[in-house]
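K.L.:
Okay, predicted coordinates and the sequence, questions at the end:
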Amino acid sequence: MTLDWNLIESSVPLLAAGLLTTLRISSIAMLLGLALGAVLGLCSLSRSATVRFCVRAYVDFIRGTPLLIQIFLVYFALPEIGINLPEFWAGVIALGLNAAGFLSEIFRAGLTSIEKGQAEAARSVGMRHHQILLHVLLPQSLRTVLPPATNELISLVKGSALLSVISVYELTRAGQAVIAVHFAPFEIFILIALYYYLTVSALAWLSRWLERKLPAW
């Protein structure tokens, strides 16, 4: 099979524009997921059984339903209750809420991995439960949390391809637009795969670099 190199060359900047949207969505969604995931992770260690149950129910829902269905719920179901979101922000929120469910478990595992003596020492000097979580356990858990959190970011980048179904002009949707005009799926999908591969490889390298830079507690 002969590749159409002219098409590939002309498609590179078009797909690059889609990749920028993919990175924007994934970055904002990851920040949302980290913030909400950290709160949920802390709440999962709450002394309140009701709070722990609510967190568990949310995490089970996120982990037990496909990301595509969650995207549809945000984009198509929320307007039924008066919440209308543009495609871009619907994608960000859907990915962010999905990431939060997984990140909350990552934070919970990181917090519980810290030696119990740390919490007991903090308690002995008068620190309260929430202060121990925020000021003692959470900072020390960062080194443990970083690798799986980066894996979640990688999953977000790949999962963002599903946003093409709600017409978000990310990398996959940009490729579909080129294919619709030129009818050359082989070349374009190979190029899309290369973009994703290079992006994921860069994120994996960044994760290893940050892990080396973090202080060992």
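P.N.:
Good, I have the coordinates. Numbering: from 1, shown residues only.
K.L.:
contacts and neighbour counts: CA atoms only from here.
P.N.:
Noted.
K.L.:
So L171 is in contact with I25, correct?
P.N.:
No. Using C-alpha atoms under 8 Å, L171 is not in contact with I25; the gap is 11.0 Å.
K.L.:
neighbour-wise, which of these two wins?
P.N.:
Between L171 and I25, counting by other C-alpha atoms under 10 Å, L171 is the more crowded of the two (28 against 25).
K.L.:
Next, count neighbours for T2.
P.N.:
Around T2 there are 5 residues (other C-alpha under 10 Å).
K.L.:
That one in helix, strand or coil?
P.N.:
For T2, the assignment made with DSSP: H, G, I helix; E, B strand; the rest coil gives coil.
K.L.:
give me every residue that touches it.
P.N.:
For T2, no contacting residues are found, by C-alpha atoms under 8 Å, 6 or more residues apart in numbering.
K.L.:
I'd like the distance from it to A177, if you could.
P.N.:
22 Å (C-alpha to C-alpha, to the nearest Å).
K.L.:
structure B:
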Amino acid sequence: MFDYTFQWKQVLARLPKMLDGAMVTMEVAVLSMLIGIVLAIVLTVMRRSGSRPLAAFATIWVEVARNTPALFQIYMAHFGIASFGIHFSPFTSLLIGITFNNAGYLAENFRGALKAIPETQTRAGRSLGMTSSQSFRFIILPQMLRIAFLPMTNQMVWAILMTSLGVTVGMNTDLYGVTQDLNALTFRTFELFAIAAVIFYIITKVITLGARLAAARLFRY
């Protein structure tokens, strides 16, 4: 028989703490994306460099990031590296793990975007007197980022959801960690996690909608 009594008022009183956790979640996600985009560009250049060691390093990074669980990557950042005497805070470990994952997926997205750009673009830049690096920086890179814009949005959403894995390494200041602590304090499991799910949903929907509006405005032609 269903005899659960909902205590929404008790849980809503703790909503400010959950929103503070949501801000930490956004901080981790945004930082991991910004650093991940830079690293992904570097990995893309390394794969195109013609150097076998650099290309092999970049390929291994992408393969590990895309073919192992994100939880494994976060664990390695927190517990694996600690085996060598290097210790990171839960926040830093979570950031490293998600950034590693983002960089791998984004590098693969960028590789696909590059295939959509005709080789004649590079030759056109060279014919104007540009070096290979200048041609990539001023002609290829902007087009690559434009093509990969919406996939980057999807990765941002994924980064936000991945922050919930931080609880496994002791992260308790993000949205999921705060919710977990409040649950241990109040035992209002359904109400707390329902509200957390709504907050996650709103964040991801706002980002998705914002990205679509930005794409429609920035990439009209």
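P.N.:
Cool, the structure landed. Note that the structure is predicted; figures quoted are calculated from it, not measured.
K.L.:
Just give me the match in structure 2 for F53 of structure 1.
P.N.:
In structure 2, the residue paired with F53 of structure 1 is A56, using TM-score structural alignment.
K.L.:
If you could redo that for T65 of structure 1, that was the one I meant.
P.N.:
In structure 2, T65 of structure 1 lands on T68 (TM-score structural alignment).
K.L.:
count of residues packed around the residue lying closest to the match of F53 of structure 1 once chain neighbours are set aside?
P.N.:
Distances taken as C-alpha to C-alpha, 6 or more residues apart in numbering place R47 nearest to A56 of structure 2, at 7.6 Å, with adjacent residues excluded. Residues lying near R47 of structure 2 (other C-alpha under 10 Å) number 20.
K.L.:
cool, and A82 of structure 2?
P.N.:
So A82 of structure 2, with other C-alpha under 10 Å, has 13 neighbours.
K.L.:
In structure 1, what sits opposite it in the alignment?
P.N.:
Going residue by residue (TM-score structural alignment), A82 of structure 2 aligns to P79.
K.L.:
Quick check: the gap between A113 of structure 2 and I37 of structure 2.
P.N.:
Taking C-alpha to C-alpha, one finds A113 of structure 2 at 14 Å from I37 of structure 2.
K.L.:
So for the two, which sits in the more crowded spot?
P.N.:
Between A113 of structure 2 and I37, counted using other C-alpha under 10 Å, I37 has the larger neighbour count: 22 against 19.
K.L.:
Show me what the more buried one aligns to in structure 1.
P.N.:
Under the alignment (TM-score structural alignment), I37 of structure 2 pairs with L34 in structure 1.
K.L.:
what's the closest non-adjacent residue to Y75 of structure 2?
P.N.:
V169 (7.1 Å).
K.L.:
number of nearby residues for the one you found?
P.N.:
18.
K.L.:
which residues touch A40 of structure 2?
P.N.:
Applying C-alpha under 8 Å, 6+ apart to A40 of structure 2 gives the contacts N102, A103, G104, L106, A107, F110.
K.L.:
again, only this time at 6 Å
P.N.:
Taking C-alpha atoms under 6 Å, 6 or more residues apart in numbering, we find A40 of structure 2 in contact with A103, L106, A107.
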